[in-house]
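**Student:** Provided below for reference: sequence and predicted model.
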Amino acid sequence: MSIGTGIVLFVIGAILAFAVNVQVSWIDLHLVGYILMGAGVIVFLIGIVLLVRKRSTVATTRTVDSAGREQVTQQRSESDPGVY
């Protein structure tokens, strides 16, 4: 979702910066366009980083047998949220 949001922000910013030739006295639309383009790039990069990052979990199981001995088992798993 953040990748799409970044692209949308960038496109809207590019339209404001390069395609709109309207002069408004109280705001500079070209500057707003450049700001939106920068924000779009940042949001896009954050989305890529979150997509690539791996998550790891550790599940710990403790079992006690009839003699009172305890056995600890740890199982590590890494999941990649970008692969479906």
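**Tutor:** Yes, it's here.

**Student:** For the rest of this, base every contact and every neighbour count on C-alpha atoms.
**Tutor:** Noted.

**Student:** ok, residues contacting the longest helix along the chain?
**Tutor:** Selection of the longest helix in the chain by residue count, based on DSSP state H, yields helix 29-52. Identification of contacts with helix 29-52 by CA atoms under 8 Å, 6 or more residues apart in numbering yields 1-18, 20, 22-23, 80-82.

**Student:** Next: stretch 4-12.
**Tutor:** 33, 36-44.

**Student:** which of the contacts of helix 29-52 count as buried?
**Tutor:** 2-3, 5-17 (16 or more other CA atoms under 10 Å).

**Student:** Show me which of these is closest to Glu70.
**Tutor:** Ser2 (46.5 Å; CA to CA).

**Student:** try this one side by side with the last:
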Amino acid sequence: MGLGGCIILIAVGAILTFATDWDMQGVNLDLVGVIFMIVGLIGVTTFSSIARRRRVVMPPSTPVIDEEGHHHHYRRDGYSDGYGV
């Protein structure tokens, strides 16, 4: 279950707990809503901790020296590919 599924669980749990007054025989919808919210919060914290560990830090781009000794730097601005130069 991804982050979206966890958020949906929290939302459904909040709706069941706070916005409904249905009475079902043998089912406490307030408790079910609280359980959904707790499971959703556990999922969000687990997902965010895993995503924080997987974050990849890109090393800075290094200059390339051609045969004439001129320095060329890689630019990631979208304009260094030959258009608009």
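**Tutor:** Nice, I can see it. Only a predicted model underlies this, so the values are computations on that prediction, with no experimental measurement involved.

**Student:** Switch the contacts of stretch 4-12 of the first structure over to TSV; also include distance to Thr63 of the first structure.
**Tutor:** Shown next, in TSV, are those (distance: CA to CA, whole Å):
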residue	distance to Thr63 of the first structure
Gly33	61
Leu36	56
Met37	56
Gly38	54
Ala39	52
Gly40	51
Val41	51
Ile42	48
Val43	46
Phe44	46
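
**Student:** which two in these are spaced the farthest apart?
**Tutor:** Gly33 and Phe44 (16.2 Å).

**Student:** Would you list the buried entries among the contacts of stretch 4-12 of the first structure?
**Tutor:** 33, 36-44.

**Student:** out of those residues, who's nearest Ile27 of the first structure?
**Tutor:** Distances from Ile27 of the first structure to these, taken by CA to CA, are shortest for Gly33, at 11.1 Å.

**Student:** ok, and the closest non-adjacent residue to the closest one?
**Tutor:** Gly13 (3.8 Å; CA to CA, 6 or more residues apart in numbering).

**Student:** who touches the one you found in this structure?
**Tutor:** Neighbours of Gly13 of the first structure in contact, by CA under 8 Å, 6+ apart: 32-37.

**Student:** let's see 7 Å
**Tutor:** 33-34, 36-37 (CA atoms under 7 Å, 6 or more residues apart in numbering).

**Student:** average gap between the host helix or strand of it and the second structure?
**Tutor:** Per DSSP states H and E, Gly13 of the first structure falls inside helix 2-14. Average distance, helix 2-14 of the first structure versus aligned residues of the second structure after superposition (mean CA distance after the TM-score superposition for the first structure): 0.7 Å.

**Student:** Spatially central residue in the first structure, please.
**Tutor:** Residue closest to the average C-alpha location in the first structure (CA atoms, centre = their mean): Gly47, at 2.8 Å.

**Student:** Would you mind measuring from that residue to Pro81 of the first structure?
**Tutor:** Look at Gly47 of the first structure and Pro81 of the first structure: by CA to CA, to the nearest Å, they are 12 Å apart.
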